[in-house]
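Asks: here are the coordinates; sequence isn't available:
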């Protein structure tokens, strides 16, 4: 069974069926947790699943797999008073068990600048033969634009014809991104990227998990879709780094 199938099956049993015994089938004994929502280890995950409320449900949108890393992009309903958009990143070990987990969550916004939702758009990876080329392009973009703050090269990486934006505060196109960035700057929230910790690429989808600042220390999760060698779509979550975590593993 592939890593993608393992994670999809485990997520369905854990968060679809809300079955705590799925931990025994799918989670490694040395399971390492990076989420701010649960302590370390499989028993903490078991307790989390056992405590899910009756109205809880997970609405899966995308699954992106890259070797032993698998990303889920979706919406949690009932995990709090309001729906939460989430990226969940899992590492699957050689025994086919989930061995590590990172996540980022943000409230679902109904009124966005682009009119798009935080999760709509294409869902299935395509153009699988360009996975490595797309990975390299996004990493170069991250180095020059995100970390280097050289916005003069934006059009080398982002399409000037089609750029669909799913960040709630940014309209479509480069002009939309520029206007949002200017507003953020006025609010003292400049986009500062320090380190890219992980990249997950499958076909036309590339996800970056990064660390930086946005007024406060944050985790940046950026999902890009590419076509013909340019970025044409972007989804993201910008999550403040909590002052304390329920484990000693760090957020990254």
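Replies: Nice, thanks for sending it over. Only a predicted model underlies this, so the values are computations on that prediction, with no experimental measurement involved.
Asks: When you work out contacts or count neighbours from here on, use the C-alpha atoms and nothing else.
Replies: Noted.
Asks: Give me the helices and strands touching the longest helix seen in the chain, please.
Replies: For the chain, the longest helix by residue count, based on DSSP state H, is helix 173-186. Helices and strands touching helix 173-186, as assessed by 3 or more CA pairs under 8 Å, 6 or more residues apart in numbering; DSSP states H and E, are absent.
Asks: Residues in contact with it: which ones?
Replies: Identification of contacts with helix 173-186 by CA atoms under 8 Å, 6 or more residues apart in numbering yields 158, 160, 161, 162, 163, 164, 165, 169, 170, 171, 190, 191.
Asks: Can you give the distance from the helix or strand encompassing residue 29 to the centre of its chain?
Replies: Using DSSP states H and E, residue 29 maps to strand 27-33. Strand 27-33 sits 20 Å away from the centroid of its parent chain (CA atoms, centre = their mean, to the nearest Å).
Asks: ok, second structure coming up, stack it against the first:
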């Protein structure tokens, strides 16, 4: 496993699943740990302060990494969490920045409830996982960047079919999220784009129905076209509820 990916995965598994929050955050972070999960303070102390009580409240933790992407200094994880035998189920999407020693120095996340659906083939985490076409990484990132900027930010509906066949697109999202088309023109800022082979991940600020959202889109491409999409988004809390510099 790539060393940076191992660091991010081990922080999850050792620190949260196995309940060793202090040891893991100390072991796997660098000289700083800048936090963008708005309920968690910056630094090692903020992680411990948040997760040690969580571990006591939630003694049974089934945590599984579903998809992972490594692109230079960045690592992305899509994680499924089943807490206390189904009392809560979450889909967590996390982006980590790492230093030259492969330690984590910054973290962004989006967390949403996992919702059971009748068609398991299109739920929030099902679908393809295999990374292929590594030689197409940069081309695929550029395709997604153009799609997001022209269609999702600028609202150029007529360009949509240049990037995706909406009749063939497989979308994985919570039932209340809505279709991709319903968000055309509502993206305010595409904050980060990373990719590995046929998978590209974008982290964006979205403003829809007077609500600011933090949103991860995971795209799977083939021959330059978007074939599959996973969406994970959450409302951005009012600024007075933040304990760090915010989601972005």
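Replies: Thanks, I have it. As the structure is a computational prediction, the values presented were derived from the model and not from experiment.
Asks: Any idea what the TM-score comes out to?
Replies: The TM-score (TM-score structural alignment, normalised by the length of structure 2) is 0.88; 240 aligned residues with a CA RMSD of 2.5 Å.
Asks: By how much does the strand holding residue 29 of structure 1 deviate from structure 2 on average?
Replies: Compared with structure 2 after fitting, strand 27-33 of structure 1 deviates on average by 1.5 Å (mean CA distance after the TM-score superposition for structure 1).
Asks: Give me the buried positions along the longest helix of structure 1.
Replies: Using 16 or more other CA atoms under 10 Å as the test for burial, helix 173-186 of structure 1 gives 173, 174, 176, 177, 180, 181, 184.
Asks: Off-centre distance for it?
Replies: 21 Å.
Asks: returning to what we had before: output the contacts of helix 173-186 of structure 1 in a markdown table, with distance to residue 133 of structure 1 appended to each entry.
Replies: Listed next are these as a markdown table, based on distance: CA to CA, whole Å:
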| residue | distance to residue 133 of structure 1 |
| --- | --- |
| 158 | 15 |
| 160 | 20 |
| 161 | 21 |
| 162 | 20 |
| 163 | 19 |
| 164 | 21 |
| 165 | 22 |
| 169 | 29 |
| 170 | 27 |
| 171 | 27 |
| 190 | 29 |
| 191 | 25 |
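Asks: Widest-spaced pair of those residues?
Replies: Using CA to CA, these span at most 25.8 Å, a distance reached by 161 and 190.
Asks: between those two, who's got more neighbours?
Replies: More crowded of residue 161 of structure 1 and residue 190, by other CA atoms under 10 Å: residue 190, with 16 against 9.
Asks: which residue in structure 2 lines up with residue 71 of structure 1?
Replies: Under the alignment (TM-score structural alignment), residue 71 of structure 1 pairs with residue 76 of structure 2.
Asks: Nearest residue to its match in space, please, no chain neighbours.
Replies: Of all residues beyond its chain neighbours, the one nearest residue 76 of structure 2 is residue 95 (4.5 Å), with distances taken as CA to CA, 6 or more residues apart in numbering.
Asks: For the one you found, what is the corresponding residue in structure 1?
Replies: In structure 1, residue 95 of structure 2 lands on residue 89 (TM-score structural alignment).
Asks: Show the contacting residues for the residue nearest to residue 77 of structure 2 when sequence neighbours are not counted.
Replies: Excluding its sequence neighbours, the residue lying closest to residue 77 of structure 2 (CA to CA, 6+ apart) is residue 68, at 4.6 Å. Counting by CA under 8 Å, 6+ apart, residue 68 of structure 2 makes contact with 5, 75, 76, 77, 78.
Asks: all strands of structure 1, in order?
Replies: 27-33, 57-66, 69-77, 84-92, 98-107, 164-165, 192-202, 205-213, 217-227, 230-240 (DSSP state E).
Asks: Closest one to residue 233 of structure 1 out of the buried residues of helix 173-186 of structure 1, please.
Replies: The nearest one, if we look at those relative to residue 233 of structure 1 and count by CA to CA, is residue 173, at 9.4 Å.
Asks: For the residue most central in space within structure 2, which non-adjacent residue is spatially closest?
Replies: With distances taken as CA atoms, centre = their mean, residue 93 lies nearest the centre of structure 2, 2.7 Å away. Spatial nearest neighbour of residue 93 of structure 2, chain neighbours left out: residue 78 (4.6 Å); criterion: CA to CA, 6+ apart.
Asks: So what's the residue count around the one you found?
Replies: Should you count by other CA under 10 Å, residue 78 of structure 2 turns out to have 23 residues around it.
Asks: same deal with residue 128 of structure 2?
Replies: When neighbours are defined as other CA under 10 Å, residue 128 of structure 2 has 11 of them.
Asks: any idea what it aligns with in structure 1?
Replies: Residue 128 of structure 2 maps onto residue 122 in structure 1, by TM-score structural alignment.
Asks: ok, longest helix in structure 2?
Replies: helix 43-57.
Asks: List the buried residues for that one?
Replies: Here helix 43-57 of structure 2 shows 43, 44, 46, 47, 48, 51, 52, 55 as buried, counting by 16+ other CA under 10 Å.
Asks: One more: stretch 114-129 of structure 1?
Replies: Neighbour-count burial for stretch 114-129 of structure 1 flags 114, 116, 117, 118, 119, 121, 125, 126 (criterion: 16+ other CA under 10 Å).
Asks: Nearest to residue 27 of structure 1 among those residues?
Replies: Looking across these and measuring by CA to CA, the closest to residue 27 of structure 1 is residue 125, at 25.9 Å.
Asks: Could you check how far that closest one is from residue 22 of structure 1?
Replies: From residue 125 of structure 1 over to residue 22 of structure 1 the distance is 27 Å, taken as CA to CA, to the nearest Å.
Asks: Residue 246 of structure 2 touches residue 38, doesn't it?
Replies: Yes: with contact defined as CA atoms under 8 Å, residue 246 of structure 2 reaches residue 38; the gap is 5.6 Å.
Asks: Among the two, which residue is more densely surrounded?
Replies: residue 38 (21 against 17).
Asks: The aligned partner of the more buried one in structure 1: what's it in contact with?
Replies: Matched by TM-score structural alignment, residue 38 of structure 2 corresponds to residue 36 in structure 1. Counting by CA under 8 Å, 6+ apart, residue 36 of structure 1 makes contact with 242, 245, 246, 251.
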